[in-house]
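Asks: Generate coordinates for the sequence data below:
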Amino acid sequence: MSANRTKPERAAVTLVLTVQKAVASPGLPTNSELRRWLAAALEQSAAITVRFVGTAEGRRLNREYRDRDYATNVLSFDYGSSAVGRALAGDIVLCAPVLRREARAQGKPLAAHVAHLAVHGALHLQGHDHRSPSAAARMEALEKRILAKLAFPDPYAGDAG
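Replies: Now for the predicted structure:
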C-alpha cells in the first residue's frame, strides 16, 4: 500500500493594493498588471502601496532614507513583518523617469523593467536583500524564477557579471 503524497497547497495570498501616480508618465502599467506581478512575488498576504514618482521626489526619498543624493529606480519601505495571521505592509516607490531611462538604455520593454523592479521591491518587503554576494545571487535567482512565471525574460541576461 502506498501513501498518496501531494504537495501541500500554498495558502491563499491576499493583496490589498493601492497605486499612486504622482507623475504623468505614459506607458506605466495598469493596476491589474501591477497586482499580478506583485502577487506572483508574495509569499504571504500583504497591503502594499505602489507610488510612481518623478525624479525630484525619487531623489529626495533616496537622500532622506538612504543618504544617497540621486533618484534611484526603486525604494521599498517595510512597515511590519508578518505575525501569524497578519499581513505584511509596505510601500514600493518606483521612479518613472529612471525606469524609462534604464529600460531604454538596456533595450528592454518598459513593462518588463517595471515588472522586474516591482518584484524586486516586493522581495525586499519580505526581507530579501542583496547586501552580500550570496544574498544577491539568491535574490536574483528568485526574481528570474518569478519573472519567468510571468512570461518576462531574464532581467539580468546580458549583464556583465
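Asks: C-alpha only now, for contacts and for neighbours.
Replies: Will do.
Asks: So D91 belongs to a helix, correct?
Replies: No. Using DSSP: H, G, I helix; E, B strand; the rest coil, the secondary structure at D91 is strand, not a helix.
Asks: which ones are touching it?
Replies: 48-51, 76-79 (CA atoms under 8 Å, 6 or more residues apart in numbering).
Asks: One more: R51?
Replies: 19-22, 91-94 are the contacts of R51 under CA under 8 Å, 6+ apart.
Asks: Now the host helix or strand of L61: buried residues?
Replies: With secondary structure defined by DSSP states H and E, L61 is part of helix 55-66. Of all the residues in helix 55-66, those buried under the rule 16 or more other CA atoms under 10 Å are 55, 57-62.
Asks: for it, packing partners?
Replies: Judged by 3 or more CA pairs under 8 Å, 6 or more residues apart in numbering; DSSP states H and E, the packing partners of helix 55-66 are strand 88-95, helix 96-106.
Asks: Tell me the buried residues in the longest one?
Replies: Of the residues in helix 96-106, those scored as buried under the neighbour-count criterion (16+ other CA under 10 Å) are 96-100, 103.
Asks: Sequence B follows; please return its structure for comparison with A:
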Amino acid sequence: PTDVLSFPMGDRVGDRLLLGDVVVSLDTARRRAEETGSPLERVVLNLLIHGIIHLLGYDHERGGEEERRFRELEEKLRAELGIR
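Replies: Here you go, the predicted model:
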C-alpha cells in the first residue's frame, strides 16, 4: 500500500516558494510502526522527509546516482533532525 504521496506545485507566493503537498497514509504508517516496533511519530517523520525530498525533485525509483543522492539526503535530514 502507498504510504506517502507528494504533489509538487512550484508556485511562488511573494518571495516564498511553495514546494507542494505531502500526504501520509496514517493507516499504513501505523501498520509499519507495529511491524517494526518503531514509534508512530518516527515513522510519520520519516515518511514526511521522504515526501519532501520528492518535492525537491529527487526520485529514488530512477536508480543509480539519483537513488544514491536521494538516500543520502534522507540520512542527512534524519541526522539533522535527530531521527533514526
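Asks: Superposed, what's their TM-score?
Replies: The TM-score (TM-score structural alignment, normalised by the length of structure 2) is 0.83; 81 aligned residues with a CA RMSD of 1.7 Å.
Asks: Neighbour-wise, give me the winner out of the contacts of R51 of structure 1.
Replies: L94 (26 neighbours; other CA atoms under 10 Å).
Asks: which one in structure 2 is aligned with that residue?
Replies: Mapped onto structure 2 by TM-score structural alignment, L94 of structure 1 lines up with V24.
Asks: That match is in contact with F7, isn't it?
Replies: No. At 11.6 Å, V24 of structure 2 does not count as touching F7 under the criterion of CA atoms under 8 Å.
Asks: how about the nearest residue to the aligned residue in structure 1 for H54 of structure 2, chain neighbours excluded?
Replies: In structure 1, the residue matched to H54 of structure 2 (TM-score structural alignment) is H124. The shortest distance from H124 of structure 1 to any non-neighbouring residue, by CA to CA, 6 or more residues apart in numbering, is to S76 (6.5 Å).
Asks: And the helices in structure 2?
Replies: Applying DSSP state H to structure 2 gives helices spanning 26-36, 40-55, 64-81.
Asks: For the residue nearest to H124 of structure 1, give me its contacts.
Replies: When contacts are counted by CA under 8 Å, 6+ apart, S76 of structure 1 touches 90-93, 121-122, 124-125.
Asks: Tell me the spacing between the residue nearest the centre of structure 2 and D21 of structure 2.
Replies: Nearest to the mean C-alpha position of structure 2, by CA atoms, centre = their mean, lies H50 at 1.6 Å. Distance, H50 of structure 2 to D21 of structure 2, by CA to CA, to the nearest Å: 12 Å.
Asks: now swap in G10 of structure 2 and tell me
Replies: Counting by CA to CA - G10 of structure 2 and D21 of structure 2 are separated by 10 Å.
Asks: same check, this time on D3 of structure 2
Replies: Where D21 of structure 2 is concerned, D3 of structure 2 sits at a distance of 14 Å (CA to CA).
Asks: I'd guessed C95 of structure 1 sits against V50; true?
Replies: No. The pair C95 of structure 1 / V50 is not scored as a contact, 10.6 Å apart, by CA under 8 Å.
Asks: Which residue is the nearest non-sequential neighbour of V19 of structure 1?
Replies: Closest to V19 of structure 1 by CA to CA, 6+ apart is V50, at 4.9 Å.
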